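Asker: no FASTA, just this:
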C-alpha cells in the first residue's frame, strides 16, 4: 500500500487506510443493530402482508401492539442474529469498496488543487456519490442472503399462528394459500434451519432471492447516504469558515473540527434520505423474500414466482403508492439516530487515527 495519499470515506484526502482499519471502522454499525431491529421487524411485517387478504396490521402501532400481545417482547428481536453476524461483512465491504472507488475516481478525475498545497482538494459531491453507489452495489450481494434469512424469521410467527387463512372466494376458486409454517411460536425455526430450508428448496442461488431490490436500494441509497452527509458536512464547514473560524491547529476548518451536533445532524439527515429515496424497492424485496412463509410453500410451488416489476405492479394496483411506502415512516424514525451514531463514531475514529 505504501505511503501514497488516498481519500477516506468522507472525501478529505489523508494518508491511506489499510483494509484492516476499514474493516474495524466499518464494523461500528454493529452497535446500532440491536437498537434498529424492533423497528425493522415492524417494517418487514407491514411490507410483506399478502395482497390477496385483508390487512393484518393497519399501521406501525397496530403491528407493535399485536406483536407484543401475541408473541411478547422477545419477538421484536426475532431474526436479529443475521444482521448482527453479517454487520462486519456488510460494512467492511461498504467502506473498503467506497475507499477504493474514491481512489480510482481521484486518479481518473483529479480534483483541482487548493490554494493551500498542504490541503489537497477533496472529491466533489457527484464523484463521492458515484463511489458510494459502486460500494452500495457491491454490498448488496453481501446483504441479500442476510436479509432473506432475517425477513423469513421475522414473519415466521405470523405464519405459525395461522392467522391469515385464504378468503372464501379464493378457496372457492381453487387457489391454495394454506399456511404450512410451524404450528406454534415456540417452534419457529432459527437462522440455521431457515438457511438449510432455502438451500434444500432452491439451491445456492435461492439465497439471493430479492437481489434486484437490494441492488437498487443500496446503489441509489448509498449515493444518497454518503452524498447527503458530505453535502451537509461541507455546508457546516463553510459556515464556520465564513465566520472566520480556524481549526485547532491554526489551519483551515475541516470536517474534523465539526461538533458532535453537526456531525450527528448530518448523519441523521443522511439516514432519512437513504431510506426514503428508494423505499419502494425495499418494500418489493421484502414481499418477494417472505412470500413462501405467508402464502405457504405449496401455493408458491403451484404458481410461477413473480418478477420484481410484477410484484411492484401488484402492490401498487392493490394498495396504491401508500402500499409501496408501507413502514417508511417507522424506518426513517429508526434510521435517523442509527445513521447519526454511525457517522459520528466513524468521523471521530477517522480524526483520531487517520
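Answerer: Received it, and whenever you're ready, just let me know what you need. Because the structure is a prediction, the values reported are computed rather than measured.
Asker: all contacts plus neighbour counts: C-alpha atoms, from now on.
Answerer: OK.
Asker: Tell me who's in contact with residue 228.
Answerer: The contact partners of residue 228, by C-alpha atoms under 8 Å, 6 or more residues apart in numbering, come to 266, 269, 270, 273.
Asker: go with 10 Å
Answerer: 125, 129, 222, 234, 266-274 (C-alpha atoms under 10 Å, 6 or more residues apart in numbering).
Asker: also this one, for the comparison:
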C-alpha cells in the first residue's frame, strides 16, 4: 500500500495460510516502523507551514507529542492483510499469464507489466485505506483538518465522508489519483526488487534462494524504486484526498498537477521525498525480519 508498499516475502515451500499469516504480521511491522516518517511526508505534502522534514518532526512532537507521528496508523494496520492478499494474488496471476514454461525467468519488463497491473487492481482497496490515513495525519494539533472537522478516528472519518459526500466522492475520493500513482509505483517496485535479487544472486544459484540479509537489500532497492517512479503522483494523490471537497471532472489528476505547479512550483512535487526514501530502508528490514521469525514459529505448528 502505497504509502507503505508491502515487500514480497521470501519464497516458502509451505505456502498457504502460513505465508498469509506471516505476510500480515510482516506488513503490520512495516506500518509500525514506517508510520512516523510517513506522517512527516504527508504533512510536508499537504502543508506549507513546515520548513522541511526536521522542522516538521520537531513541531509535531513539540505541539502534539511523540505519538502524533502515529496518527492515521489504524487504517493501514487493519487493512494491510486485505491489501497484501489482493496485491500478491494479482501480481502472481499477471506473471503467470505471461509465462510460457514452468521454470521461465521473466524479463524485467514483463515483471514491470505485472506489477503495474497489480498496482491498478490494488487501488480498489488501497485508495480508501490511504484516504482515511491521510485525513487523520493532516489534522495538526487540536485544529481541524481541511474538512473543518476533527475526526476521532478512521471510522468516524469514514462516517462523516460517506454522510456528506457518499461512497464515490467520500470514501473513494482520489481513486483515479491512486491508480495513477500505483501503476508506475509497482512497476518500479517489482522490477527493481527482481533486478536487485538477480544482481545479488551468485552464479549457479536461484534468486529465490537468497538469504534474508540479501532479500532485505533487494527489498530496500525495490522500495527506493517504488518512490522514485511515482513520488510526484503521490503528492497529487495526497492533495486530492486531503482537500475539503471532492475533485471535479474526470481529468482532475491533470488539473491538480497544473494547479500545484502554478501555485507552488516544481519543487512541490518532491516535497517530503527524503523521509520517504529513508523510511523504505528500515521498513524493508523489519518486514523480512518479522516474516522470517513468524514463519519459523509457524513451521513448528
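Answerer: In hand now; what should we look at? In this text the structure is predicted, and so the values were computed from the model without any measurement.
Asker: Got a TM-score for the two of them?
Answerer: The pair, once superposed, lands on a TM-score of 0.85 when counted by TM-score structural alignment, normalised by the length of the second structure; 287 aligned residues with a C-alpha RMSD of 3.0 Å.
Asker: Now go through the contacts of residue 228 of the first structure and say which are in helices.
Answerer: 125, 129, 222, 234, 266-274 (DSSP state H).
Asker: could those residues go into TSV alongside neighbour count?
Answerer: Output for those, formatted as TSV (neighbours: other C-alpha atoms under 10 Å):
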residue	neighbour count
125	18
129	25
222	29
234	17
266	27
267	29
268	28
269	20
270	28
271	30
272	23
273	22
274	26
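Asker: on that earlier part again, which member of the contacts of residue 228 of the first structure is positioned nearest residue 329 of the first structure?
Answerer: residue 272 (9.3 Å; C-alpha to C-alpha).
Asker: what separates the closest one from residue 262 of the first structure, distance-wise?
Answerer: 16 Å (C-alpha to C-alpha, to the nearest Å).
Asker: Kindly report the same for residue 75 of the first structure.
Answerer: 35 Å.
Asker: Leaving out chain neighbours, which residue sits closest to the equivalent of residue 223 of the first structure over in the second structure?
Answerer: Under the alignment (TM-score structural alignment), residue 223 of the first structure pairs with residue 187 in the second structure. Spatial nearest neighbour of residue 187 of the second structure, excluding adjacent residues (C-alpha to C-alpha, 6 or more residues apart in numbering): residue 112 at 4.1 Å.
Asker: Map that neighbour across to the first structure for me.
Answerer: Using TM-score structural alignment, the equivalent of residue 112 of the second structure in the first structure is residue 129.
Asker: Residue nearest the middle of the first structure, spatially speaking?
Answerer: With distances taken as C-alpha atoms, centre = their mean, residue 218 lies nearest the centre of the first structure, 7.0 Å away.
Asker: Helix or strand: which one has residue 49 of the first structure?
Answerer: Using DSSP states H and E, no element contains residue 49 of the first structure; it sits outside every helix and strand.
Asker: And for it, the neighbour number?
Answerer: Residue 49 of the first structure: 24 surrounding residues under other C-alpha atoms under 10 Å.
Asker: follow-up on the earlier one: dump the residue contacts of the match of residue 223 of the first structure.
Answerer: Contacts of residue 187 of the second structure by C-alpha under 10 Å, 6+ apart are 108-119, 222, 225-226, 229-230.
Asker: again, 7 Å this time
Answerer: 112, 113, 115, 116 (C-alpha atoms under 7 Å, 6 or more residues apart in numbering).
Asker: Let me know the secondary structure of the last one.
Answerer: Secondary structure for residue 116 of the second structure, judged by DSSP: H, G, I helix; E, B strand; the rest coil, is helix.
Asker: Next one: it from residue 96 of the second structure, what distance?
Answerer: 14 Å.
Asker: Please say which of these two ends up with more neighbours.
Answerer: Legend: neighbour count by other C-alpha under 10 Å for residue 116 of the second structure and residue 96, higher for residue 116 (26 against 14).
Asker: With distance to residue 141 of the first structure added, can I get the contacts of residue 228 of the first structure in a markdown table?
Answerer: As requested, the contacts of residue 228 of the first structure are arranged in a markdown table below (distance: C-alpha to C-alpha, whole Å):
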| residue | distance to residue 141 of the first structure |
| --- | --- |
| 125 | 25 |
| 129 | 19 |
| 222 | 14 |
| 234 | 31 |
| 266 | 27 |
| 267 | 24 |
| 268 | 25 |
| 269 | 26 |
| 270 | 22 |
| 271 | 21 |
| 272 | 23 |
| 273 | 22 |
| 274 | 18 |
